[in-house]
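Asker: coordinates only, sequence not included:
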């Protein structure tokens, strides 16, 4: 069974800004924010997102099973893109997501360095209970998206 590379696992535990993209069956792109990432058994990742603003994305993933995510740490601009081809949509319960509170807290600290207060982070993390959905997938590739000379370079995905 695969495991994500240790450096990538550690990075995904930071206070991250997470954006998820997909195209529907007609090739129309869509984007939404995710609230947290969960590392599941093996190397499978799960993204927690609010259903209402994420509905076009959720529909696109349900049609194509393809997803692309960008994880960015605001204080350093370190960013990683991860893609998957077997994505599926699942219901979510906040009790199953301790990562939500941790990412909310850490993201609040991250953006606080730039003068954004807790009220901004609270608005960003506005998903509630039954309004949450999960997109889970096995990563098929990872790329450095950090600005600079290494941007776009493939990253080691598995240990």
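Answerer: That came in fine, so what should we check first? Note that the structure is predicted; figures quoted are calculated from it, not measured.
Asker: C-alpha only now, for contacts and for neighbours.
Answerer: Will do.
Asker: can you tell me the SS state at the most centrally placed residue in the chain?
Answerer: Taking CA atoms, centre = their mean, the centroid of the chain lies closest to residue 18, which sits 4.2 Å from it. Of the three states, residue 18 takes strand under DSSP: H, G, I helix; E, B strand; the rest coil.
Asker: in which helix or strand would I find the closest residue to it other than its chain neighbours?
Answerer: Closest residue to residue 18 apart from its sequence neighbours, by CA to CA, 6 or more residues apart in numbering: residue 71 at 4.7 Å. Assigned by DSSP states H and E, residue 71 belongs to strand 67-73.
Asker: need the next SSE after that strand, C-terminal direction.
Answerer: Once strand 67-73 ends, the next helix or strand along the chain (criterion: DSSP H and E) is strand 78-84.
Asker: residue 83 reaches residue 142, doesn't it?
Answerer: Yes. In this structure residue 83 lies within contact range of residue 142 using CA atoms under 8 Å: 6.6 Å.
Asker: so what sits against both of those two?
Answerer: Here residue 83 and residue 142 share no contacting residue, scored by CA atoms under 8 Å, 6 or more residues apart in numbering.
Asker: show me where this protein has its strands.
Answerer: Using DSSP state E, the strands of the chain run over 17-23, 29-34, 36-39, 45-50, 67-73, 78-84, 88-91, 132-137, 139-144.
Asker: for comparison:
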């Protein structure tokens, strides 16, 4: 997954999508039907060229099948308090095993998202149930973003990120 092209993401974008944001991903099922799943954490490579999103195997089965079939993946990262939203798309996605530290990343993500949603009346129990997944059922999808868009509601929604192809 190494690319000679400069990365689409900068460090600020990488920090944003690796934080306590809502993560939703989509791929395509046979027949062109969409498959959707919630991500359980994100890690961006140090050089910002690849993005790793963690999923539960059962909850994301259709998305993972779509990735295995086509390599295509779209992921939306949204901050609940501001609705700031970034969308990334890639066509070289691979389903991989977790790497050392990824299970702890999921725990940190879950803890952070509990805090993000608490002011809106979502209980800790509800958020933990939403993001629950046994460690042995976690997988990672790694992809190189080929396009990136601001999807924050407003007049610039849908515009490519600065520097994006």
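Answerer: Everything's here; your move. Model, not experiment: these values are computed from the prediction.
Asker: residue 135 of the first structure -> the second structure?
Answerer: Aligned counterpart of residue 135 of the first structure in the second structure: residue 141 (TM-score structural alignment).
Asker: enumerate every residue touching the spatially closest residue to that match that is not a sequence neighbour.
Answerer: Once flanking residues are discounted, residue 141 of the second structure sits nearest to residue 95: 4.6 Å by CA to CA, 6+ apart. Shown in contact with residue 95 of the second structure (CA under 8 Å, 6+ apart): 64, 67, 68, 139, 140, 141, 142.
Asker: residue 95 of the second structure maps to what in the first structure?
Answerer: The alignment partner of residue 95 of the second structure in the first structure, by TM-score structural alignment, is residue 89.
Asker: same question, residue 26 of the second structure
Answerer: Under the alignment by TM-score structural alignment, residue 26 of the second structure pairs with residue 21 in the first structure.
Asker: surely its match touches residue 64?
Answerer: No. Contact criterion CA under 8 Å: residue 21 of the first structure and residue 64 do not qualify, at 11.9 Å.
Asker: neighbours of the match of residue 135 of the first structure, how many?
Answerer: 23 (other CA atoms under 10 Å).
Asker: mind checking how far it is from residue 149 of the second structure?
Answerer: 20 Å (CA to CA, to the nearest Å).
Asker: for the residue mapped onto residue 145 of the first structure from the second structure, give me its contacts.
Answerer: In the second structure, the residue paired with residue 145 of the first structure is residue 151, using TM-score structural alignment. Shown in contact with residue 151 of the second structure (CA under 8 Å, 6+ apart): 84, 85, 86, 87, 157, 158, 159.
Asker: quick check on those: which are buried?
Answerer: Among the contacts of residue 151 of the second structure, the ones that count as buried by 16 or more other CA atoms under 10 Å are 84, 85, 86, 87, 158.
Asker: now do the nearest residue to the third one once chain neighbours are set aside against residue 105 of the second structure, distance only.
Answerer: Nearest non-adjacent residue to residue 86 of the second structure, counting by CA to CA, 6+ apart: residue 150, 4.8 Å away. Summarising the geometry, the distance separating residue 150 of the second structure from residue 105 of the second structure, computed by CA to CA, is 25 Å.
Asker: what's the residue nearest to residue 90 of the first structure when sequence neighbours are not counted in contact with, if anything?
Answerer: Take residue 90 of the first structure and drop its neighbours on the chain: the residue closest to it by CA to CA, 6+ apart is residue 134, 4.9 Å away. By CA under 8 Å, 6+ apart, residue 134 of the first structure lies in contact with 46, 47, 48, 49, 89, 90, 91, 92.
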